[in-house]
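Novice: Pasting the sequence and the predicted coordinates here, then a few questions.
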Amino acid sequence: MIRFWKKFKKKISKNPSKPRSSLQLRYKAFLGLLTENEHALDLMTELENKYYNQQLISMPYLKSMIKNLARTVKNIIFDLSALSGGRYNHLLHAFEDMEKEVREFTSGSKDPIYTPIIIPMDKITARYIDKVGSKMANLGELKNKCNLQIPDGFGLTACAYTHFSEYNTLSEKIANILHKTDVNKSHELLAAEKKIKQLIADVKMPPEIEEVITKKSRKLEKNHNRRILWAVRSSAIGEDLEHSFAGQFSSILNVPARQLLEKYKAVVASKYNTRSILYQRVKNIRSEDVNMSVGFLEMVDAKCSGVLYTTDPVRPDKQEIVISAIWGLGQLLVEGAVSADTYILMRTPDFALSRKEIVPKKIALKLKEQGGLKQIRIPEELITRPCLTKEQLCQLGKAALTIEAHFKCAQDIEWCFDEKDQLIILQSRPLHLNTKQEPPASETRAPIISDRARPVAAGAGAGKVFKAGDIHDLFDFPKGGVLVIKNSSPQYIGAFQKASAVVVEKGNLTDHMSSVVREFKVPCVVRVPNIFSILENGREITVDATRGVIYEGIIHEILTHKVTMQPIVVNIERTESYCMLRKIADLIFPLNLTDPRAVSFKEESCRTWHDIIRFCHETALNEMFSLKDKAQLGKIKNIYKIKTKLPLSLFLLNLFENAVTTPDQKRIGADSIVCKPFQALWSGMNAPGVSWQGPDQMAQAGGIFTAMIRTPSFENIGYDTRSFAVVTPSYMNLSLSMGYHYVAVDSYVSDDPYLNHITISFKGGAADIRKRSLRILLVSKILKQAGFKTHVNQDFLKARIKAEEADTINNCLYIVGKMLAITRLLDLSIENETTVESYVTEFYRSIDLPLA
């Protein structure tokens, strides 16, 4: 979106065919303000989501966000000043006073800030999760709170990563590479990955970081009185939480001390693995917001290794512990390269073995004496021997319940037994669980292709088979296809958002890809013998990933099976970064200037950063439309009055002179407006069944349409209903004064889903605060069901949806338009939350989307 505005700012400022008139200069300032306003709202919405949803953030991330937001707000003020001829210059002084108060917190002048480069393992707890990431923080908890055995080591913090990046100006250089890369083309993406990794490998290590790594590694060798080989592991801030990043970053095993600096850079560079770039894009995560803490852990010479789930994620009601195990190191297991022994234990005091499956294990990874790994052949007598004894299974069961009790949620645990048969915990992270099971509505007699599949992510999906051999194939993957692969691997992340189901010939319930498909809520089965050769491309199949059955054809009754996932919640309230955000939140987020028609809507009333952003945006619209001097309105070339039967006085600014088909007229019909988001919204506002001024044939006794009719029409309300819109063919910024409430809708619709968005602000009403709040609750529930993220504060609502296909955005705008029409005065008649629920149900029953 920012790129869109910048492109047109240049178009106006560099157009040599026209003189730089006063109006053109106002256009340029207005465009600049819209650009910065959009950016400011993006930044603030992201920070608000982190704050209100208690999402993990690092101190460098928080400082960077506040710095960017402050710079953006200043730019908004500068643009408003240019647009208004300098009438609002003193607003800058007011903001600088607000910024100074925030800066006192972020600089540490009010309260000291702990920003270490390194934290030793015996000091790490969950309190430092914002500094060393959840992987290292959880290990620290197990060592220092649970007295479980983990590898010794230390964590290089997010602060160290930021210093490393800034020391070498990496962010700017990498952003330049990615900006020139079309991530939809595999060869360009792979070339960008190679270029970025080489860039990071070639830069210098800051002396401070080099010194602490060298000193700490030598100190640990001295303490243990032996040479140590190391595991250098990613522990990004936010990894293993809401976004698992499972298998997206690199960990490098059995590293000699002399290579630690080099391998640190390699782990940092893995942030730009092709699969990681795709993961971040699909999850709408900005690269600059991924802070790479790195763990340095003593390498364990594992006799056998594996993964343990404290609860079966597919069937959490079964009260079972799931354990996978292989000989040697566990890397082959989590990468899905080999099949593993599987043990199912009951969650009872004796950890009774419910069932097991022992598979041939012909290869293993072991440590080389001087560093690195080697693949060995398993001796004949061990190939079919179980990896674990009864005693070891009991040890794992006890550790599982101890760890789960400590973290208060189901866990995904990596473990190993060393050559002395000591249990060592290597990692523990929250486990994505199903929370709801709805089995298929009825049995089917459809032909079965396989009934031996192992479910790893419950649900059902159907479509045409698409066989993929590597990442290059994914760029042609069709939406709704069934991905069929030989080996599980997180590299297939690019297809998960489009896939209706995933089928894997090999793989394990506990590997990295299984974690990712559960996160994406994609039905998935593994261990389906010879399925890659059995199925051909284009063949229609149905995957029942709850029962582990693959059917011929599309079986609609099975597709009724829906699964929901339990959200992962981590307590971050004690982290230093969250505490700081809490201190400054009241100086930034609250919006006091909600109604532009109120007497208090003036610059002297701005008490927060949000107030200033809102005041500047509204004032800029007034300046551009010259609404303070209506006599000027007809003189401005690109401003029109919309002819409509709706009780609105709507003015439109045709920003780039390409969104109106009858430009010579000053009063135009809505059908003359060439603007995708406007037309989608307008069609909803004029949808069948919507009555703006009188009774309607769709009225049903006691329903939302009857309530709509019972409320006064706009004709009976003596209130200023002046509204205005700024449009281009793809963009709309609409400010509606509708009776006693005010609505702002900002939207962009294009062929690139990552530019598309809708942002809504909704405030006011004619009833008391309780009824206004009930109406806001209704609006929030309608929008949430459409896919919006919403934030409500009494009778004020903010909602946003972004990064969706054009059809989805258009449908959402239609819903918003119809919702605005139907709910505009329901606060006068809405009774209670039960009424709200019934209105939501009836509203969606009435929806007939014309744009899908």
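Specialist: That came through, no problem. A quick note: this is a predicted structure, and the numbers were derived from the prediction, not measured.

Novice: from here on, contacts and neighbour counts on C-alpha atoms
Specialist: Will do.

Novice: Compute the distance between Ser217 and Asn654, please.
Specialist: 64 Å (Cα to Cα, to the nearest Å).

Novice: right, I mislabeled it, should have said Ala585
Specialist: Ala585 is 37 Å from Asn654, where distance means Cα to Cα.

Novice: Check Phe407 too.
Specialist: 56 Å.

Novice: Those two - which one has more neighbours?
Specialist: Shown here are Phe407 and Asn654; by other Cα atoms under 10 Å, Asn654 has more neighbours (22 against 19).

Novice: hey, which helix is longest across this structure?
Specialist: Ranked by number of residues, the top helix in the chain under DSSP state H is helix 22-52.

Novice: what comes up buried for that helix?
Specialist: 26-41, 43-45, 47-48, 51 (16 or more other Cα atoms under 10 Å).

Novice: Can you give me the buried ones in stretch 618-625?
Specialist: In stretch 618-625, the ones that count as buried by 16+ other Cα under 10 Å are Glu618, Thr619, Ala620, Leu621, Glu623, Met624, Phe625.

Novice: Which of those fall within helices?
Specialist: Counting by DSSP H, the buried residues of stretch 618-625 contribute Glu618, Thr619, Ala620, Leu621, Glu623, Met624, Phe625 to helices.

Novice: For the third one, which non-adjacent residue is spatially closest?
Specialist: The reference is to Ala620. Excluding the flanking residues, the one nearest Ala620 by Cα to Cα, 6 or more residues apart in numbering is Leu80, at 6.2 Å.

Novice: and the comparison structure, right after this:
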Amino acid sequence: MRLPVWINPRNWRRKKPPVPFSVLFKKFKSILERNNAILELIADMGDKLGGDYIYDRQYILSSCEKLGDQVFKLVSDLSFLCQRKNVALFNAFEGIQHRIAEELAGRRTLSRTDHILPLAELTHDLADEGGNKMASLGDIRNILGFAVPEGFVITAGAYFEAMEQAGLRRLAAETTRRLCADGGQDLAEESRRLRQAILAMPLPKGLVRAVEQAAKQLSGNGRELLAVRSSAWGEDGESSFAGMYESVLGVAAGDILDAYRQVLASLFCEQALRYRLHHDQCAEEPAMAVGVMPMVAAAVSGGLYTYAPLGEQDQAMVVSAAWGLGKPIVDGTAETDTFLLSREPPHKLLSADISCKSTQLSLDPQGGTRTLEVTGPARDASCLSDEQLARLARTAMNLERFFKRPLDVEWAITSQGDLLLLQARPLSIRPRACALAPDAAEAAREAPVLLSGKGITAMGGVASGPVQLVGEGEDLSDFPYGAILVSRHSSPRFAKVMPKCRGIITDVGSATGHMATIARELRVPTLVGAGPATRTLRQGQEITLDADHVVVYEGLVEALCRNELVREDVFEESWEYRTLKRVLRHVSPLTLLDPQSEAFRPENCKTFHDIARYVHQRAVDKLIGLAETHQEITQGAPRKLDTRLPLGLTVIDVEGGLDPAAGPGIEEKDIRCRPLKTILDGMTMTGMWETAPVGVDMGSFMSSLTRTFGADMAHPARLGRNLAVISKEYLNLHLRLGYHFTVVDAYLGGSINDNVIFFRFMGGVTDLTRRSRRASLVAAVLEQFDFVVEIKGDMVTGRVKKHPTRAMLDKMFMLGGLIGYTRQLDARLDSDEAGQRHLETFFNRLAAVKETRE
């Protein structure tokens, strides 16, 4: 039933007096200011991870408090601007805030509650659930596509559930704190007591079912033996815990639960407790995830260091290999062949030391492993062929490029010749000196310089590789591994390829922008605002980027890269570093990349950076909508602007856009709004505004009269007047010049992150062909000035943002000229050649005026 007008609740809401546009505009400015403050806080916290600053626990706590306060107020500001409470966004904020609080308290929050995670689903994003070791294997398998044995992980959540049910979680925490307080007295006895309790504890029934079912499936109903491997928090991470935790090999599926308890108990072995004590990790609750994989019947196994310094100038990788399984190699008990290979393709063999290999470790069909005697020529033969060595080297360097640090890699080759990767952990290398090595400094002085002092360091470091030029909106799916991304603009969409690229250089960008934040989080050497980079660097050109010193060298500067590679960050072992790094996982990553995507929703905000991005985008969208529909603007008491051109322009000043002393009738000299003043200057530049009448064929004219001007062309309230809503930094301009409609929405403030211009042009009195030619001309001009352009029929939409204010004012000046020049141009575009001719004319006239302005 239709309700009477006077009792319909929707009509009650309509009667509520609208909030003045000036008040809403102030709230919009508040959003911009908070957004900048948030990005600066995130940038500052990210910079601290670089190792160039000293910070303490209080810095982390106060930064998190400031950040949470600013983000909450940002969400509140958006609710006020939109005049509705965004419950989903507030819920997202509270969830992120809770996870950060848990991190600061030493308790990690797990995003998955599964007992079991297949290796096929595991990446570094689930490192808390699967542990560092298995998460790295997941990256190698699922991102890089290298061969890794199938398997699954019994998660850290399963460990907590088992310890909680057995009443051991609190005991473990209290024991660890006590050992920390008394300096490790009675450590051996406490370790023995904890391990015995874990070995005897019953496991939750749901966990037992999940593990037994997964083990049965993985082993082919018990036909294959399994490896049960530790994957604890921190293992193979900043603190390696290498060799301290237990892994059980050759396990039958029916014995999987006993092996699982054995690995869990090793979390509290003496050496691990002492390691945590020494590395100030007593306040952090440990956890053990456990990887389960089928045993590999390896013909050859070994380890590989991707970097092994050999004196002042040379560098190599070192490969150790032996027959059979690799455990004796890792333990240091095997007789191994040792190979030194060049790190540079084609990875020349530098030396080979072939040992006498009398024994090998092999699988025992009855379960476990056994040591066998090596007989015949195999005792003194090389374990690896030249082809196998080259393949190992290529694979290892791909891994190093992905993880962006030297690695210790464990591998196996089957009797069929298949290479399987079993583990990859960071390789700790101590530099000979803290300062830049003499050979690196000399190499930098002698290397040809392509760019110097151009740009701002967003993330320091040194990187080398071929240039990969990336255009606006270009598909990144085929971005090559190991390249240096060079682009005109910075963009958060580059996050997709940051694991692939060695470095980033952009002509335009901000050190506190979205992309820079992600680059710091992923530790990709990055220069932004590097000016002529895309014009100076060539596609495929080999370069070396020194982001620390803002220099780009031609070719590979080996000594400089080597100096960067061996630089060890001892501070990474501190509580402050580990805590800040974990906190930043909930702060700096950006997952909301595309505002046009269905996924661009508040429910999908996973970090504070996501929230800032979402709010900024929605605030800009809302302001444009308000400028078109707000009652204060459409029905307000505006002032007429007397200009040099017949614009009939009406102005509404919301904040500081006009001289306070100006009267009801205003002139150009009264304008304080820089965007409006600049665009008017552009319209009146020499040769842009034609006053001579233009001939139009009657067919085109009659066709234009029958077209319906929809709401997307101009707001109904605007069809009779041209309107500018202004402040000192803001302009929303609606122009109807004859049958042509133009919208300009621009904010040019003091921060590069806030600067944005939106431009829309459509209409005309001629046929669609001529109007489309003019649309193509307008689009070509906009693209030349860095706009992201979209054409639909005769409508052209362009957007540009995050350029310095001076450059943005130049673009506004150009837009003024473009509006004037194209006002009646469609009538003259009777051929494609005419379109090209007028395009050249426009650029020539603009260049001539630019010379006189400069």
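Specialist: Arrived safely. These figures come from a predicted structure and were not determined experimentally.

Novice: Next, the TM-score between them, please.
Specialist: TM-score for the superposed chains, counting by TM-score structural alignment, normalised by the length of structure 1: 0.39, backed by 376 aligned residues with a Cα RMSD of 4.4 Å.

Novice: still on that earlier bit, now do the longest helix of structure 1: which elements does it pack against?
Specialist: Applying 3 or more Cα pairs under 8 Å, 6 or more residues apart in numbering; DSSP states H and E, one finds that helix 22-52 of structure 1 contacts helix 2-13, helix 59-84, helix 576-588, helix 609-625.

Novice: Tabulate these in TSV, adding columns for distance to His179 of structure 1.
Specialist: As requested, these are exported to TSV (distance: least, Cα to Cα, whole Å):
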stretch	distance to His179 of structure 1
helix 2-13	11
helix 59-84	19
helix 576-588	30
helix 609-625	28
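
Novice: helices or strands next to the longest helix along structure 2 in the packing?
Specialist: What stands out as the longest helix in structure 2, according to DSSP H, is helix 21-48. Contact partners of helix 21-48 of structure 2 among helices and strands, from 3+ Cα pairs under 8 Å, 6+ apart: helix 57-82, helix 514-522, helix 575-584, helix 608-629, strand 649-655.

Novice: quick one: the longest one to helix 21-48, angle?
Specialist: To tie it back to what came earlier, the one meant is helix 57-82 of structure 2. Helix 57-82 of structure 2 runs at 150 degrees relative to helix 21-48, counting by axes from the mean of the first three to the mean of the last three Cα atoms, to 10 degrees.

Novice: can you check the third one too?
Specialist: Orientation of helix 575-584 of structure 2 against helix 21-48 (the same axes, to 10 degrees) gives an angle of 140 degrees.

Novice: For helix 575-584 of structure 2, which helices and strands make contact with it?
Specialist: Applying 3+ Cα pairs under 8 Å, 6+ apart, we find helix 575-584 of structure 2 packed against helix 21-48, helix 57-82, helix 87-104.

Novice: For stretch 536-553 of structure 2, measure first residue to last.
Specialist: One end of stretch 536-553 of structure 2 sits 12 Å from the other (Cα to Cα).

Novice: Leu117 of structure 2: what secondary structure?
Specialist: Here Leu117 of structure 2 is recorded as strand under DSSP: H, G, I helix; E, B strand; the rest coil.

Novice: how far does stretch 276-292 of structure 2 stretch from start to finish?
Specialist: First-to-last residue span, stretch 276-292 of structure 2, Cα to Cα: 25 Å.

Novice: Let me fix that, I meant to ask about stretch 761-773 of structure 2.
Specialist: Using Cα to Cα, the end-to-end distance of stretch 761-773 of structure 2 comes out at 13 Å.

Novice: circling back: looking at the helices and strands packed on helix 575-584 of structure 2, which is closest to Ala848 of structure 2?
Specialist: Nearest of these to Ala848 of structure 2, taken as Cα to Cα: helix 21-48 at 36.3 Å.

Novice: thinking again about what came up before, how about the buried residues of stretch 618-625 of structure 1 in JSON lines, adding distance to Ser251 of structure 1?
Specialist: Conversion of the buried residues of stretch 618-625 of structure 1 to JSON lines gives the following (distance: Cα to Cα, whole Å):
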{"residue": "Glu618", "distance to Ser251 of structure 1": "50"}
{"residue": "Thr619", "distance to Ser251 of structure 1": "52"}
{"residue": "Ala620", "distance to Ser251 of structure 1": "51"}
{"residue": "Leu621", "distance to Ser251 of structure 1": "52"}
{"residue": "Glu623", "distance to Ser251 of structure 1": "56"}
{"residue": "Met624", "distance to Ser251 of structure 1": "55"}
{"residue": "Phe625", "distance to Ser251 of structure 1": "57"}
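
Novice: tell me the helices in the stretch 51-200 of structure 1, going along the chain?
Specialist: Counting by DSSP state H, counting those that start in this stretch, the stretch 51-200 of structure 1 has helices at residues 59-84, 91-106, 129-144, 158-167, 170-179, 186-202.

Novice: what angle sits between the third one and helix 576-588?
Specialist: In this case it means helix 129-144 of structure 1. Going by the same axes, to 10 degrees, helix 129-144 of structure 1 makes 150 degrees with helix 576-588.
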